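Trainee: Sequence plus the predicted model coming up.
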Amino acid sequence: MKGSWLCYMVGATFLLLGISTLTNPATAYVTSFPDEPDIDGKLITVGIAIAKYLAGLIPYPGVSALIIAIIDAWTPNPEDNYWDHIKENVAEMCGEFINDHNLKQVEVYKGDLIDLLHRYERAPIISDGTYPDKNMMANALSTSIIANRFLIEAAEMPWSMSIDFVDVSSVHILILKDAAETYSSSGEVSKWWGDLSTELHHYIKYGVMLQNVTKQWRDCQIECQFQRATQACLDFRWMGITCYDKFEIIDHVDSHSETCYQVHPDSPDQGSCASFCKNYQTHIDQSSQKWFYQNVGSVVEEMESLKVKADEMAQHVSKYYNTYTEDK
């Protein structure tokens, strides 16, 4: 008998949404710098740093300082490369099952995002006509991410794009929130709050779906093979011969294999190896859930909290994005 333990049809399920239950995130990280977290792609990714900033848990003095830290992290460094750390991080979950084409395209696209972030960080709130204001640059950055997010919301091996999804979506949310707060004046709520609410809904929905499809895919990579004791052996048990069944687990993600032998029982569920596959499955589910929450779930959880505020503000928006100049 050969089968995949708890394996479902991932392709069909990818179209369905489930409900995600997330636990509380850790509130402290050990980093290289005492005052500001080291966005290294290991302990802290760009997405995690933004989530912690939005929750008030890291001491960046403002959005500009965080943007500069993101740019520094994303800028290729041969000695301590963020991209190499991300690939190693993703491999903990996916092994070699990685959408390498999209990963390379995202790495190239983030070069464009670095340029847009530079421009947004330098842009004035009100332009004198010599340089675009933050309102214009927020629009350019948001439009660019929406047009290119098919790269991070990949149809093929989406689990391998998890951290890139979190990074880019979090940058998008950070800029929308900053623009919304920047251009909301006394008595006027910027239209950016409506955009923020819409994009939060999109990313939360995708994040929940990504969690479900990742779990189902990971389950499908575990094979449990069962080899019953031979009939020739069973026919001569009356002579005192001991016959053994064999269970073998093969995990295609980390190339792990493990074998369990049991004395052939009268009933399969009574053997010493009866829980062998189930116990391994439980172990993998727990470790996968921990990885996913640390890298994706904790960020989506912060988006859910922010959406409560965004939804409330969106009910009172004016018809202008820039309420100071009444730019639509």
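Mentor: That came through, no problem. Just so you know, these numbers come straight off a predicted model, no measurement behind them.
Trainee: only C-alpha atoms for contact and neighbour calcs from this point on.
Mentor: Noted.
Trainee: Can you list the residue ranges for helices in the stretch 151-300 of the chain?
Mentor: With DSSP state H, counting those that start in this stretch as the criterion, the stretch 151-300 of the chain has helices at 162-182, 192-220, 231-234, 276-292, 298-314.
Trainee: Show me what the last one is packed up against.
Mentor: The helices and strands touching helix 298-314, judged by 3 or more CA pairs under 8 Å, 6 or more residues apart in numbering; DSSP states H and E, are helix 46-54, helix 192-220.
Trainee: adding another structure so you can compare the two:
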Amino acid sequence: MRAMNDMASVPAAPGERPARIRKPDWIRVKAPVSEGYHETRRLMRDLKLNTVCEEAACPNIGECWTKRHATVMILGDVCTRACAFCNVKTGMPRSVDPLEPENVAIAAARMGLQHIVVTSVDRDDLPDGGAGQFVKVIRALRRETPDTTIEILTPDFRGKMRAAVAAICEAEPDVYNHNLETVPRLYPTIRPGARYYASLRLLEEVKAHDPRIFTKSGIMLGLGEQRLEVHQVMDDMRSADIDFITMGQYLQPTPRHAAVAEFVPPKAFAAYGAIARAKGFLQVAASPLTRSSYHAGDDFAAMRAAREAKVAAAVR
């Protein structure tokens, strides 16, 4: 059976096309063919919902959709930014769908989700950056599926961050995720529309507003970062009281995007994971195929248990 995304580009000399190389075995996955995958795909189409699983060409889509897990992407499928790593379309987005919050809740109910992850494109064109739609989605989920735990993965709400975070925290998601994506040195080329320390401040704002909300962030490896730079990002995250770190291998979606500088081996991910745990994160996910929402429900349960154990130990 053909593996998904089994080729990648490497840098080429000026004027030359990038060479295509075969990815290592640890990063190759099989193309999705299961009935569960197709059922999930039909449900998303019926409810006119977008998913980051498709738009970002996630390598885990076959596994997750077979289990009827999908990460819903609200506010359309067109982003106002053009990050060098992201496969989501860039342009002028359409108007916000007023039926989207209810449709997300209906999808969660039909799929029987115990935990749902909701993300979005960047919407710099909206006065609130799209924060209001996150609030509506959270409230719709609380009405329709009150036992489902809710994880949101938001953009940075550039220029609107404080009000946006306050509004979303008032709606009380269980987990607030915002990804740093890479080390500060690489921001000008990989994430030019964002600022590293602004993203850290966003997650600090979440904790300041409601310390009960778990915070989460992730980075991609294989973009040319150095080991000590990754360690510094971990320290910065802990200084911002971030509970959960994810680390996964960057995969180049198309030849137009940033090239893979390195395929980081599983042993290196395991070493990073051990260091992150030593630094005090409640939960750590570090492997080549780790993505923000991969196994998110199981990871949330483990993180909640870790916090409860930490509180119990402090009381004794």
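Mentor: In hand now; what should we look at? Keep in mind that what you see is a predicted model, and the values were worked out from it rather than measured.
Trainee: Quick check: TM-score for this pair?
Mentor: Aligned and superposed, the two chains score 0.28 in TM-score terms (TM-score structural alignment, normalised by the length of the second structure); 150 aligned residues with a CA RMSD of 6.6 Å.
Trainee: would CSV of the helices of the stretch 151-300 of the first structure with distance to Glu121 of the first structure and mean neighbour count be doable?
Mentor: What follows is these, written out as CSV (distance: least, CA to CA, whole Å; neighbours: other CA atoms under 10 Å):
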stretch, distance to Glu121 of the first structure, mean neighbour count
helix 162-182, 10, 22
helix 192-220, 17, 21
helix 231-234, 74, 12
helix 276-292, 31, 16
helix 298-314, 22, 19
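Trainee: quick one on the thing from earlier: dump the helices and strands packed on helix 298-314 of the first structure to TSV, plus distance to Lys134 of the first structure.
Mentor: Putting those into TSV (distance: least, CA to CA, whole Å) gives the following:
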stretch	distance to Lys134 of the first structure
helix 46-54	19
helix 192-220	12
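Trainee: closest one to Lys246 of the first structure among those?
Mentor: helix 192-220 (20.7 Å; CA to CA).
Trainee: which strands and helices sit next to that closest one?
Mentor: helix 10-13, helix 162-182, helix 276-292, helix 298-314.
Trainee: Buried residues in the first one, which are they?
Mentor: For helix 10-13 of the first structure, burial by neighbour count (16 or more other CA atoms under 10 Å) applies to Val10.
Trainee: neighbouring contacts of it?
Mentor: 213, 216-217 (CA atoms under 8 Å, 6 or more residues apart in numbering).
Trainee: Go through the helices and strands packed on helix 192-220 of the first structure and name the closest to Trp74 of the first structure.
Mentor: For Trp74 of the first structure, the closest of these is helix 162-182, at 10.2 Å, according to CA to CA.
Trainee: which strands and helices sit next to that closest one?
Mentor: Using 3+ CA pairs under 8 Å, 6+ apart, the elements in contact with helix 162-182 of the first structure are helix 46-54, helix 82-94, helix 134-148, helix 192-220.
Trainee: List just the one of the ones you listed that sits closest to Ser288 of the first structure.
Mentor: helix 82-94 (6.7 Å).
Trainee: Which one of the helices and strands packed on helix 298-314 of the first structure lies nearest to Val168 of the first structure?
Mentor: Checking those against Val168 of the first structure by CA to CA gives helix 46-54 as the closest, at 7.5 Å.
Trainee: which one of the helices and strands packed on helix 162-182 of the first structure lies closest to Gln231 of the first structure?
Mentor: The closest of these to Gln231 of the first structure is helix 192-220. By CA to CA, the value is 30.7 Å.
Trainee: hang on, the earlier thing: redo the helices and strands packed on helix 162-182 of the first structure as a markdown table? Include distance to Glu181 of the first structure.
Mentor: Converted to a markdown table, these look like this (distance: least, CA to CA, whole Å):
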| stretch | distance to Glu181 of the first structure |
| --- | --- |
| helix 46-54 | 13 |
| helix 82-94 | 30 |
| helix 134-148 | 11 |
| helix 192-220 | 8 |
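Trainee: Out of those, flag the one nearest Asp285 of the first structure.
Mentor: Within those, the stretch nearest Asp285 of the first structure is helix 192-220; the backing value is 7.3 Å (CA to CA).
Trainee: Buried residues, the longest helix belonging to the second structure. List them.
Mentor: If you go by DSSP state H, the second structure has its longest helix at helix 296-315. For helix 296-315 of the second structure, burial by neighbour count (16+ other CA under 10 Å) applies to 296-297, 299-300, 303.
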